[in-house]
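Visitor: structure of the sequence below:
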Amino acid sequence: MSRTVGVIGMGYVGLTLTAALARKGYVVHGVDVQPAVLRALAAGRPHIFEPGVAEAFAEHINRSIFVDSALPAGTVDATVICVSTPVDEHTRRPNLTNLAAAARLVGQSCTAETLVVVRSTVPVGASRAVVLPPLLEAWGSGVRLVMAPERTIQGQALRELVELPQVIGGLDDESLQAGVALFEGLAERIVPVSSLEAAEMVKLSNNCHTDLIYAYGNEVALIAERHGLDPLEVIRAANLDYPRPDLARPGYVGGGCLSKDPYLMVGSAGDTPPFLVERARRLNEHLPVHVATRVVEHLRELRGATRGLRLSVLGWAYKGWPPTDDMRGTPIEAMMPIFTEAGLVVLGHDPMVSDTVVRQYGGEPVSLDKAFSEADAVLVVNDHPDYRAIRLDAVLGGHRPALIFDSWRILDEPAVRAAGIRYAGIGYAAGAAPTAAGA
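Guide: Okay, here's the model as predicted:
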């Protein structure tokens, strides 16, 4: 079994895999091109929050975890490619430049004896079309190549890397067996599939299905809003003791995977665009814009002109549970242009996100108590446990916001309304009447 592993790319996927492998007794050489990342990791201070990772690095750095800007030549039994595979901001086409560069690095640093693992999420066919050619050019024949997609959720990655079935597809049988041997030392269950492409599509299928599920919950909420209905009432009644798949609650859908992977699936479809995947992604991207617009509309109804009003936004990371500091796909990015156009002063609070990052996105950092006492409106964007634990009597002072828009419906609605504050959520406003379109 391979015991010395190179990991190229110390982003979320590579960082968590490095920590998990070290905890299982592997020697890991992590590679990244960003000097600041390397300095932080070399000091045992991971640049990304994930429970257990900091402890793993503190214990294993310079013992069984080593980081550098290149692989040590000829020393690793396997190399795992974990680089980012972004999509173009405008065209949404996959950009596989990092993947190709990582493959060339492996070809220069390793030999045909090295097992090469693609763990980055890629369009179907990319492992064979982008990674394999540089390896063949460098080594001739004998390449051992597998695709082993990462499928963990933030906040539970170190546990899921061990407990989730590890899907592996190989270039050939020899590659597959080498991949199985590598991951048997990490995961409790291995699921071999027939090809590189099958493994690639497993990852895309998982994430696109999740995006579709959430999109449907958001669709229900937007239609309920047109009729003055409470979408949570509709969804709860629809799900109660009904033996079909549950409907999802409405909510924002972001993060590094769900905001990107549907476009990788679209790119995999060739000349026949998918019927569902891109439309669902567009709906989920529209939701933050819709909410921001509704917040402004509520404020205009309550206060007239909005210019100069103060809006507190609670939750800047893309999700609150499990807690994360990840800003990829964060709703606030799409919301800020609408708030800016309305002339709102945006105050920001997030237990996981630094004041520096809040400022980078256009907010003014604020404490949780002042988020309520010094604002004209409060928008709860994510469901961090600190927000679920809010007691309104402890945060409401003499100056009270006119509006609390509770995206996740985690606050005490009766208490909000009893305080004379308008309460609203995604697809919902307390006491709303049907619109003309829904009457």
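
Visitor: hey, let's count contacts and neighbours off CA atoms from now on
Guide: Noted.

Visitor: count the residues that sit near Asn242.
Guide: Just to correct that, residue 242 is Tyr rather than Asn. Neighbour count for Tyr242, taken as other CA atoms under 10 Å: 9.

Visitor: same check on Ser141?
Guide: Ser141 has 10 nearby residues by other CA under 10 Å.

Visitor: likewise Ser194?
Guide: 14.

Visitor: the helices in the stretch 1-150 of the chain, which residues?
Guide: 12-23, 35-42, 53-60, 97-109, 126, 132-139 (DSSP state H, counting those that start in this stretch).

Visitor: who does the biggest helix by length in the chain touch, helix- and strand-wise?
Guide: In the chain, assigned by DSSP state H, the helix with the most residues is helix 196-226. Counting contacts by 3 or more CA pairs under 8 Å, 6 or more residues apart in numbering; DSSP states H and E, helix 196-226 packs against strand 144-147, strand 166-170, helix 231-239, helix 255-258, helix 261-268, helix 277-303, strand 428-429.

Visitor: and this one, please, so the two structures can be compared:
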Amino acid sequence: MEVTVIGTGYVGLVAGSCLAGAGNRVTCADVDEARIRRLNSGEVPIYEPGLEALIAENLAAGRLRFTTDAAEGIRTAEVIFIAVGTPPGEDGFADLDFVRAAAGTIGEHLRPHAVVVTKSTVPVGTNEIVRAEIARRTDVPFHMCANPEFLKEGDAVADFMYPDRVVCGVDAESARERMTELYEPFRRSGNPLIFMDIPSAELTKYAANAMLAARISLMNQFAELCERTGADIERVRRGIGSDPRIGPAFLYAGAGYGGSCLPKDVQALIRSAAERDLDLTILRAVNETNDRQKTLLVRKIRRRFGEDLSGRRFALWGLAFKPRTDDMRAAPSRAIVAALRERGASIVAHDPVAMDPARDIYLGDEVEYGADEYETLDGADALVLATEWLQYRRPDWAAVGERLARRIVFDGRNLFDPEGMAELGFEYYPVGRRQIGPEVVA
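Guide: From the prediction side, this is the model:
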């Protein structure tokens, strides 16, 4: 099948390369000339395990190409994906400028009976905006499809290749048939291809992310209660996660969620509902809880060291919002760095893949970087763990203790056992678990 993907960001690159891997002829278009040059030379501008090899394989096979000329791909495409960014505006609503621009380009070059698919995360009603933008520029018949993505950063290629479900909102039986043909190679395990109306498909993406965000924020509130009652959030998590009605996923307390999806989508859903005179009070609480949770470790640090952190030095392990990605959008580490620096502290950080993106965010001497995680510890007053990378999970505690100025660990991901840390002679401040230390001004 001839497929064109407009947008070579995270979603567009994964979708385009995976569709090419299934034997389709895929054109990925973007207005960013430098990005297209890098992609055509085999250089992938984002970190996503497995993606670089997949792109290289399909470029070599001639099934995948990158271009700045979207029109060329649109003219021959049977299916056109809109996979451009929808960043949050100042009011929290998704900015649809890139979506509208893509729709206008499609309308000027569309072939008859093509299916236009919105892959970008968009508010309910966006497909009708896209349809109107296209219809203003063409008289040829076409169909719309809302096909939200459910990709986890760090596992996106596997998520696309082996989806647990594919959701398509369509406006005609012919669109349904085309999308069934396109996704059939990815459904060999029998997981469902779910068809519905377009508004329901648009809302499904936001509702899914809102549910996941709600679970995280609720567990973080339970964690705060645990610290005040002597309960252990890890034991609570195992207890409720074994209930089949609840399940274990997204029940980990910690330093809050980040990334490109959950924070943005929760805010956009709140704003979208407000425009329809509906106050999503639960989601507002989810959002507020998460904003507060991102500075939880800093509140613990302030209780331990005092409000003035001038002259204090902290080692920060983890910059990306989660492991297996270099994405720092809305990462808890950013809130931690900002709050520590505001109080006069210095930070030396390490992350396996996100230090280059961090250098673009923190200019000059705002943050120092260690060649490895242990180098960050030299002379630091404490270790602050923000991202649960695998290599951080079993550190050499003897080396950690020797290199730190004080044997103190603030753990935003509950990686370690409080009793074990006490036996090793560390002060240990996790989330929702027993605190090992005085928590008084030194």
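
Visitor: which of the helices and strands packed on helix 196-226 of the first structure sits closest to Leu396 of the first structure?
Guide: Nearest to Leu396 of the first structure among these is helix 277-303; the distance by CA to CA comes to 18.3 Å.

Visitor: quick check: angle from that closest one to helix 196-226?
Guide: Put simply, helix 277-303 of the first structure runs at 30 degrees to helix 196-226, going by axes from the mean of the first three to the mean of the last three CA atoms, to 10 degrees.

Visitor: return the distance of helix 277-303 of the first structure from the chain's centre.
Guide: Distance, stretch centre to chain centre, for helix 277-303 of the first structure: 20 Å (CA atoms, centre = their mean, to the nearest Å).

Visitor: and the next helix or strand past it?
Guide: For helix 277-303 of the first structure, the following helix or strand on the C-terminal side (DSSP states H and E) is strand 310-314.

Visitor: average offset between that next one and the second structure?
Guide: Superposing on the second structure and averaging over aligned pairs (mean CA distance after the TM-score superposition for the first structure), strand 310-314 of the first structure comes out at 0.7 Å.

Visitor: circling back to that earlier point, residue range for the longest helix of the first structure in the second structure?
Guide: Mapped onto the second structure with TM-score structural alignment as the criterion, helix 196-226 of the first structure occupies residues 198-228.

Visitor: deepest of the helices of the stretch 1-150 of the first structure, which one?
Guide: Between these, helix 12-23 has the highest mean count of neighbours, a mean of 24, where neighbours are mean count of other CA atoms under 10 Å.

Visitor: spatially, what comes nearest to the aligned residue in the first structure for Phe416 of the second structure if we skip its sequence neighbours?
Guide: The alignment partner of Phe416 of the second structure in the first structure, by TM-score structural alignment, is Leu411. Spatially, and ignoring its direct neighbours in sequence, Leu411 of the first structure is nearest to Arg388 (6.6 Å; CA to CA, 6 or more residues apart in numbering).

Visitor: again, but for Val162 of the first structure
Guide: Nearest non-adjacent residue to Val162 of the first structure (CA to CA, 6+ apart): Ala187, at 4.2 Å.

Visitor: show me what contacts the one you found?
Guide: Contacts here follow CA atoms under 8 Å, 6 or more residues apart in numbering; on that basis Ala187 of the first structure touches Leu161, Val162, Glu163, Leu164, Pro165, Gln166.

Visitor: please tell me how far the last one sits from Gly179 of the first structure.
Guide: By that I understand Gln166 of the first structure. 10 Å (CA to CA, to the nearest Å).

Visitor: looking at these two, which is more packed in?
Guide: More neighbours surround Gly179 than the other of Gln166 of the first structure and Gly179, with 28 against 23 (other CA under 10 Å).

Visitor: Glu48 of the second structure and Gly154 touch, don't they?
Guide: Yes - if you go by CA atoms under 8 Å, Glu48 of the second structure and Gly154 touch, sitting 5.5 Å apart.

Visitor: where's Thr229 of the second structure relative to Ala268 of the second structure, distance?
Guide: 35 Å.

Visitor: so between the two, which is more surrounded?
Guide: Taking other CA under 10 Å, Thr229 of the second structure and Ala268 do not tie; Ala268 has more neighbours (23 against 10).

Visitor: that one and Glu90 touch, don't they?
Guide: No - the pair Ala268 of the second structure / Glu90 is not scored as a contact, 10.8 Å apart, by CA under 8 Å.

Visitor: tell me, what residue is most central in the first structure?
Guide: Gly255 (2.1 Å; CA atoms, centre = their mean).
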